[in-house]
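In: Show me how the following folds:
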Amino acid sequence: MCGILIGGIIMSKTWLITGVSSGFGLEMTKQLLEKGDTVVGTVRNDRNVKELMNKYPDTFFRKFLDVTDTKAVQALVQKVFDKLGQIDVIVSNAGYGLFGAAEELTDDEVDKILNTDLVGSIYLIRAVLPYFRKQGFGRIIQISSYGGQVAFAGNSMYHAAKWGIEGFVESVAQEMAPFNVGMTIVEPGGARTEFRYGSAQVANLMTEYNGNPAHAFLSMLDKNNGLAVGDPKKMVRRMIESVEVTPAPLRLMLGSQALNDTIKVLEKRIADFEAQRELAASTDIVE
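Out: Predicted coordinates:
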């Protein structure tokens, strides 16, 4: 595998990253190119990556891609492997947030976020698996969120996508481990990226939900109430470092607040299950 230690030198890696025009994807691309790796990065438009295209003409390859176009995803993966021979790391990063009560969302908004954040990631990973299996190595990083473990009102479809992709990855990770393919779910907390302060989409809000927990997100999206504590540069650095860890960590939680909130939710969930031991056993067939 490219990137292993050979003669005391870490060899460069080749990465395929979706959604590199902003946020974690852009920051990861910058850090990887600076350290000498090769990046194939997908975008919907290239206005934010033109500088990288000019600075790294031999190691940065911009590709246009709409991850909701499943045939285009499959075609791109095939072209990249055919051209470069092998890929070391796939980063499924493309996605966005959608805020609003479930009733406030339109059918089109529901379809769009699920096709982007969930279905698009599934098809990308599925397209890569045969190549990784045949080459006998590879690492897949799925960018999720601590929202894949913790749910908040007003964010139902985002949670649906993230909880769904986490279950998918956890299952596929078991299938691919015998082929020396590792998979990591990254669960960042709030970060100072365009995800929260730029690309977040908000439903057509209903006055009936004013004062309801479903609209609490409005405070979070307002920069005047303070910025998120997560440092995108540090978070991306930890993501990149995780590729050198063997075996691959199944989950990578980034941000102390995210970790604390997740632990509290999981402890409560375990306590609720423990309280149901007698109830659960009451449904067993007793011979």
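In: CA atoms for contacts and neighbours, from now on please.
Out: Noted.
In: And for the protein, the residue most distant from the center?
Out: residue 287 (46.6 Å; CA atoms, centre = their mean).
In: Give the full set of residues in contact with that one.
Out: Remark: with contacts taken as CA atoms under 8 Å, 6 or more residues apart in numbering, residue 287 is in contact with nothing.
In: got it, and residue 26?
Out: So residue 26 contacts 19, 20, 49 (CA under 8 Å, 6+ apart).
In: and if you look at residue 77?
Out: Residue 77 neighbours (CA under 8 Å, 6+ apart): 124, 127, 128.
In: which among those residues gets closest to residue 206?
Out: Using CA to CA, residue 124 is the member of these that sits closest to residue 206, with 35.6 Å.
In: residue contacts, the closest one?
Out: By CA under 8 Å, 6+ apart, the contact list for residue 124 reads 67, 73, 74, 77, 92.
In: Next secondary structure element downstream of the host helix or strand of it?
Out: Assigned by DSSP states H and E, residue 124 belongs to helix 120-135. Moving toward the C-terminus from helix 120-135, the next helix or strand (DSSP H and E) is strand 138-143.
In: and for comparison, fold this next one:
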Amino acid sequence: MSTTTNENAQTWFITGISSGFGKEMAKQLLAAGNTVIGTVRKMDAIEDLQALYPDSLDAQILDVTDVEAIHRVVNEAFDRHGDIDAIVNNAGYGLFGAAEELSDDEVDHILDTNLLGSIQVIRTALPHLRKQGSGIIIQISSYGGQVAYPGNSMYHASKFGIEGFVEAVAQEVKPFGIRSLIVEPGGARTEFRYGSAHVAKLMPEYDGPTHSFLTMLDPANGLAPGDPAKMAARIIESSNKPETPLHLVLGSQALDNTIKRLEERLGEYRSETEIAKSTDIDE
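Out: The predicted structure is shown next:
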């Protein structure tokens, strides 16, 4: 059992602490003497953390596709703990396959999980954060919220969508002392690639570049470069900076690819200056 104390201890609410960044963040925060309200779909996934931190880990069952459950779990967390310093949307997964290969259920489920689940967690927390006049919303996105690849259409839809939502909300709630941080990690050695990834029923017509994700998902072809523990540490550190960045890209490859795509996008828009002007009403 941990006996670590922290005079500046915080309380964090994190969805999806059974693996990946959620678990790494929970481990580091708990080891430093903080309190974590962590959600999972199955309690047996975090038996190790529960044994180590029975007093500072408040584990709750939550499926983020269940909106009524989100309202209940988030509201009860504030009722039990009072002020909560950070709300972290981490629960999510990857769905791979061409748009035509995906089933209706697969499309609905990834949007319910990655996009709508995150939106509802934030919306439920906002009245409490506004009342306490402080706190930070941390949205785990991906550099796939800025850069799109074939075979990832619905994953990108969920990440581009949640980034737009959080960017708008960040402006709405800044006057209340609420900060926002969108985390855009690159490839990391988590279960996202090597355990929880969902692959559609593939069609031979899309063999080639669209199915290149199969190479990425096979550990035999080399592991992702990102260290989940280091990434989790950078997220926690960034959340405590006086001037929190709105976007935090993690991984040198991810940053290079993001800058390249944004520069390409700027070039595309700048080339359209005259055609954009041509549609204005003549004064």
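In: Could you tell me which of the contacts of residue 77 of the first structure remain contacts in the second structure?
Out: Counting by both residues aligned by TM-score structural alignment, their matches' CA atoms under 8 Å, those that remain in contact in the second structure are 124, 127, 128.
In: Could you verify my assumption that residue 136 of the second structure touches residue 176?
Out: No. Using CA atoms under 8 Å, residue 136 of the second structure makes no contact with residue 176, being 11.0 Å away.
In: Assign a three-state SS to the nearest residue to residue 209 of the second structure once chain neighbours are set aside, would you?
Out: Counting by CA to CA, 6 or more residues apart in numbering, residue 209 of the second structure lies nearest to residue 150, which is 7.2 Å off, once chain neighbours are set aside. Here residue 150 of the second structure is coil, with the state taken from DSSP: H, G, I helix; E, B strand; the rest coil.
In: Show me what residue 73 of the second structure aligns to in the first structure.
Out: Residue pairing (TM-score structural alignment): residue 73 of the second structure is matched to residue 76 of the first structure.
In: pretty sure its match is in a helix, no?
Out: Yes. According to three-state DSSP, residue 76 of the first structure belongs to a helix.
In: Could you identify which of the contacts of residue 124 of the first structure has the most neighbours?
Out: Counting neighbours by other CA atoms under 10 Å, residue 67 leads these with 28 neighbours.
In: That one is in what secondary structure piece?
Out: Residue 67 of the first structure belongs to no helix or strand, assigned by DSSP H and E.
In: how near is it to residue 161 of the first structure?
Out: 14 Å (CA to CA, to the nearest Å).
In: Could you count how many residues lie near the counterpart of residue 270 of the second structure in the first structure?
Out: Counting by TM-score structural alignment, residue 270 of the second structure corresponds to residue 274 in the first structure. When neighbours are defined as other CA under 10 Å, residue 274 of the first structure has 12 of them.
In: now swap in residue 72 of the first structure and tell me
Out: Here the number of neighbours of residue 72 of the first structure (other CA under 10 Å) works out to 15.
In: for residue 152 of the first structure, same thing?
Out: Around residue 152 of the first structure there are 13 residues (other CA under 10 Å).
In: I'd like the distance between the counterpart of residue 223 of the first structure in the second structure and residue 195 of the second structure.
Out: Matched by TM-score structural alignment, residue 223 of the first structure corresponds to residue 219 in the second structure. In this view, residue 219 of the second structure and residue 195 of the second structure are 11 Å apart by CA to CA.
In: just residue 175 of the second structure next, same as before
Out: Residue 175 of the second structure sits 41 Å away from residue 195 of the second structure, going by CA to CA.
In: Which helix or strand contains residue 32 of the first structure?
Out: Going by DSSP H and E, residue 32 of the first structure is in helix 23-34.
In: Distance from the chain centre to that helix, please.
Out: Centroid separation for helix 23-34 of the first structure versus its chain: 14 Å, with CA atoms, centre = their mean, to the nearest Å.
In: just stretch 96-104 of the second structure next, same as before
Out: 22 Å.
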